[in-house]
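[1] Give me a 3D structure for the following:
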Amino acid sequence: MKILVVEDEPKLAGFVSKGLQQAGYLVQWAGSGTEALEKAASETFDLILLDLMLPGMTGIDVLKNLRAFKIPSPVIIVSALSGTSQVVEGLDLGAVDYIRKPFEWDELLARIRIQQRKALGSESTRIAIDDLLIDFITREVSRSGKPVQLTAKEFTLLEYLIRNLNRVVSKSQILENVWNMDFDPESNIVEVYMHQLRKKIDKGFETSLIETVIGVGYKFSGSKSML
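    Here you go, the predicted model:
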């Protein structure tokens, strides 16, 4: 899951970004409303955490522009505002949730998990791809009943592949969406992680779920069902 943190206070933004990264999320930070719009217009984010009290362009202005530009990323308002008028206006403009500063870290993660469930199109957080079972909240993975131990980055890579199930994704797309990196022909980080992921998921099984499409990229194939 790729999250844009829109917060003008660097220390708080750093704390939130680091915590989300440790939780396995891909995170970018925007320190102003203008920067947030530029990032949201040029990249796809699964969720935006938006402060309302921003210098220059306010959070409300950001919401108005997101909708005007038809940017569909769901927005959670994260604000210290004690009044309700701006929060209500933000929700009316399409924000999906609101959390007040200072917030409990576990509460923020819980609100994010709610959006993950909605993104899956079901109240369930568990899916099956053939005999591979994935729980996006607990981050537990198993195949044919055998637990598969993944690192945080391996799980993020798996999640991205599953979101593009039965579609070929290129190395540059993986770098951008999993590592937030531009294409680097000298880097073999994608190949290394794909090798590790394939070894953990496919080794010892008759059917391979991960396929290398030579000269194009990678494809995760299978039939998906919600559990």
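[2] okay, CA-based contacts and neighbour counts for the rest of this
    Fine.
[3] Spell out the residue ranges of the strands in this protein.
    Listed in chain order, the strands of the chain (DSSP state E) span residues 2-6, 26-30, 47-50, 75-79, 97-100, 126-129, 132-135, 140-143, 146-148, 168-169, 210-213, 217-220, 224-226.
[4] Would you mind telling me which of these is nearest Leu66?
    Nearest of the strands of the chain to Leu66, taken as Cα to Cα: strand 75-79 at 9.7 Å.
[5] Buried ones in the closest one, by neighbour count?
    For strand 75-79, burial by neighbour count (16 or more other Cα atoms under 10 Å) applies to 75-79.
[6] next one: stretch 188-203
    Buried, per 16+ other Cα under 10 Å, within stretch 188-203: 190, 194, 197, 200-202.
[7] quick one: the helices in the chain?
    Using DSSP state H, the helices of the chain run over 10-22, 33-42, 59-68, 85-92, 105-119, 152-163, 171-178, 189-201.
[8] any idea how far Glu107 is from Trp179?
    26 Å (Cα to Cα, to the nearest Å).
[9] Give me the more crowded residue out of the two.
    Between Glu107 and Trp179, Trp179 has the larger neighbour count (other Cα atoms under 10 Å), namely 16 against 11.
[10] Spit out the contact partners of the more buried one.
    Leu26 (Cα atoms under 8 Å, 6 or more residues apart in numbering).
[11] and if you look at Arg198?
    Ile210.
[12] same deal with Asp97?
    Here Asp97 is in contact with 75-77, 91, 111 (Cα under 8 Å, 6+ apart).
[13] please redo it, this time with the cut-off set to 10 Å
    Contact analysis of Asp97 by Cα atoms under 10 Å, 6 or more residues apart in numbering lists 49, 74-78, 87, 90-91, 111-112, 114-115.
[14] Can you tell me how far it is from Asp61?
    To Asp61, Asp97 is 17 Å away according to Cα to Cα.
[15] how about this one, so we can line them up?
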Amino acid sequence: MKVLIVEDQERLGRFLKQGLAEHAYTVCWVGSCQEARDALCETAYDAIILDLGLPDGDGLELLREWRKSGFNEPVLILSARDNVEDRIKGLDLGADDYLPKPFSLEELLARIRSLMRRHSSAKDTVLEHRNVRLDLLGHMVHIDGQTVDLTSREFALLEIFMQNAGRILPRTLISEKIWAAHYDVDTNLLDVYMSRLRTKVDTIPDRPLFRTIRGVGYQLV
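    Got it, this is the predicted structure:
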């Protein structure tokens, strides 16, 4: 399981990375809001451990941004802010758990396990449409039984369509879910990714998976 740690204190960050790695987690540790955004653009994670006091912004605002853009993976806030108001605000913004500092590694690991159990049971882990099979937990895509390699953004794009099969999705809605709100959603970046995705998964020439709705967006048919 892949975990992203967002923690600016070097000593604590190294401790968390080593502790989770020793329990068979694949760990990426970053120390700022921007590094966290970049990490999520590069690959998908199963859970995030998020500090609130970061050098280039507030972790709560980062959490708000993630939830607004459609990132639904478990987020555990790990913070020295221990008052009730901060806990309530963090949970209301979309955190799945809140663990105050100082803490024990054993409790942190137990909370991560609990989050993953709740998260995996709360959603379908395999989505299927026509000849496409998308495995959310395994992060794999099969077309007619054959594995297809997708980048993290291509995978996220396909997941949105698979979860909304038959629905016409506006360009702005798709873009806001794939890229954070601060990106310019009026560029042709979405068209570039749609072209790449079609090349990889649209394997039946006379029965295309995607329809382009001119001036509106796209539809998985």
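[16] Quick one: closest of the helices of the first structure to Lys224 of the first structure.
    helix 152-163 (9.0 Å).
[17] The closest one - contacts with which helices or strands?
    helix 10-22, strand 132-135, strand 168-169, helix 171-178, helix 189-201, strand 217-220 (3 or more Cα pairs under 10 Å, 6 or more residues apart in numbering; DSSP states H and E).
[18] And for Val141 of the second structure, the neighbour number?
    Other residues near Val141 of the second structure come to 24 when the count uses other Cα under 10 Å.
[19] and the closest residue to it other than its chain neighbours, how many neighbours?
    Residue nearest to Val141 of the second structure in three dimensions, not counting chain neighbours: Leu134, with 4.6 Å by Cα to Cα, 6 or more residues apart in numbering. For Leu134 of the second structure, the neighbour count with other Cα under 10 Å is 22.
[20] Return the distance of the residue nearest the centre of the second structure relative to Arg171 of the second structure.
    Taking Cα atoms, centre = their mean, the centroid of the second structure lies closest to Phe71, which sits 4.4 Å from it. Phe71 of the second structure sits 17 Å away from Arg171 of the second structure, taking Cα to Cα as the criterion.
[21] related to what we said a few turns ago, between the helices and strands packed on helix 152-163 of the first structure, which one is nearest to Ile3 of the first structure?
    helix 10-22 (8.6 Å).
[22] helices or strands next to the closest one in the packing?
    strand 2-6, strand 26-30, helix 105-119, helix 152-163.
[23] For it, what is the distance to the chain centroid?
    Computed by Cα atoms, centre = their mean, to the nearest Å, the separation of helix 10-22 of the first structure from the middle of its chain amounts to 15 Å.
[24] Go through that helix and flag the buried ones.
    So, applying 16+ other Cα under 10 Å, buried residues of helix 10-22 of the first structure: 13, 16-17, 20-21.
[25] Hmm, Ile99 of the first structure is touching Val78, no?
    Yes: taking contacts as Cα atoms under 10 Å, Ile99 of the first structure lies within contact range of Val78: 5.0 Å.
[26] Which neighbours do these two have in common?
    Counting by Cα under 10 Å, 6+ apart, the residues touching both Ile99 of the first structure and Val78 are 49, 51, 87, 108.
[27] picking up where we left off before, return the distance of the residue nearest to the centre of the second structure relative to Pro102 of the second structure.
    Taking Cα to Cα, one finds Phe71 of the second structure at 28 Å from Pro102 of the second structure.
[28] Does Gly19 of the second structure belong to a helix, a strand or coil?
    helix (DSSP: H, G, I helix; E, B strand; the rest coil).
[29] Count the neighbours of it for me.
    16.
[30] Can you tell me what it aligns to in the first structure?
    With the correspondence set by TM-score structural alignment, Gly19 of the second structure falls in a gap relative to the first structure.
[31] From the structure, what's the count of residues near the closest residue in space to Arg126 of the first structure that isn't next to it in sequence?
    Leaving aside its sequence neighbours, Arg126 of the first structure sits nearest to Asp135 (Cα to Cα, 6+ apart; 4.3 Å). Neighbourhood size, Asp135 of the first structure [other Cα under 10 Å]: 15.
[32] wait, isn't Asp135 of the first structure in contact with Thr125?
    Yes: under the criterion of Cα under 10 Å, Asp135 of the first structure makes contact with Thr125 at 5.7 Å.
[33] I'd like the buried residues of strand 75-79 of the first structure as a markdown table, with distance to Gly31 of the first structure appended.
    A markdown table is the format used below for those (distance: Cα to Cα, whole Å):
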| residue | distance to Gly31 of the first structure |
| --- | --- |
| Val75 | 16 |
| Ile76 | 16 |
| Ile77 | 15 |
| Val78 | 14 |
| Ser79 | 14 |
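[34] which of the helices and strands packed on helix 10-22 of the first structure is buried the deepest?
    strand 2-6 (a mean of 24; mean count of other Cα atoms under 10 Å).
[35] name the helices or strands packed onto that one?
    helix 10-22, strand 26-30, helix 33-42, strand 47-50, strand 75-79.
[36] Relative to Ser225 of the first structure, which of those is closest?
    strand 47-50 (23.7 Å).
[37] Show residues contacting the closest one.
    Applying Cα under 10 Å, 6+ apart, the contact partners of strand 47-50 of the first structure are 1-7, 16, 27-30, 33, 36, 40, 58-60, 62-63, 72-79, 95-99, 108, 112, 115-116, 119.
[38] Please repeat the previous calculation with a cut-off of 7 Å.
    Applying Cα atoms under 7 Å, 6 or more residues apart in numbering, the contact partners of strand 47-50 of the first structure are 2-7, 59, 73-78.
[39] and what of stretch 100-115 of the second structure?
    Residues contacting stretch 100-115 of the second structure (Cα under 7 Å, 6+ apart): 74, 78-82.
[40] Make CSV from these and add neighbour count to it.
    As requested, those are exported to CSV (neighbours: other Cα atoms under 10 Å):
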residue, neighbour count
Pro74, 21
Leu78, 25
Ser79, 21
Ala80, 14
Arg81, 17
Asp82, 14
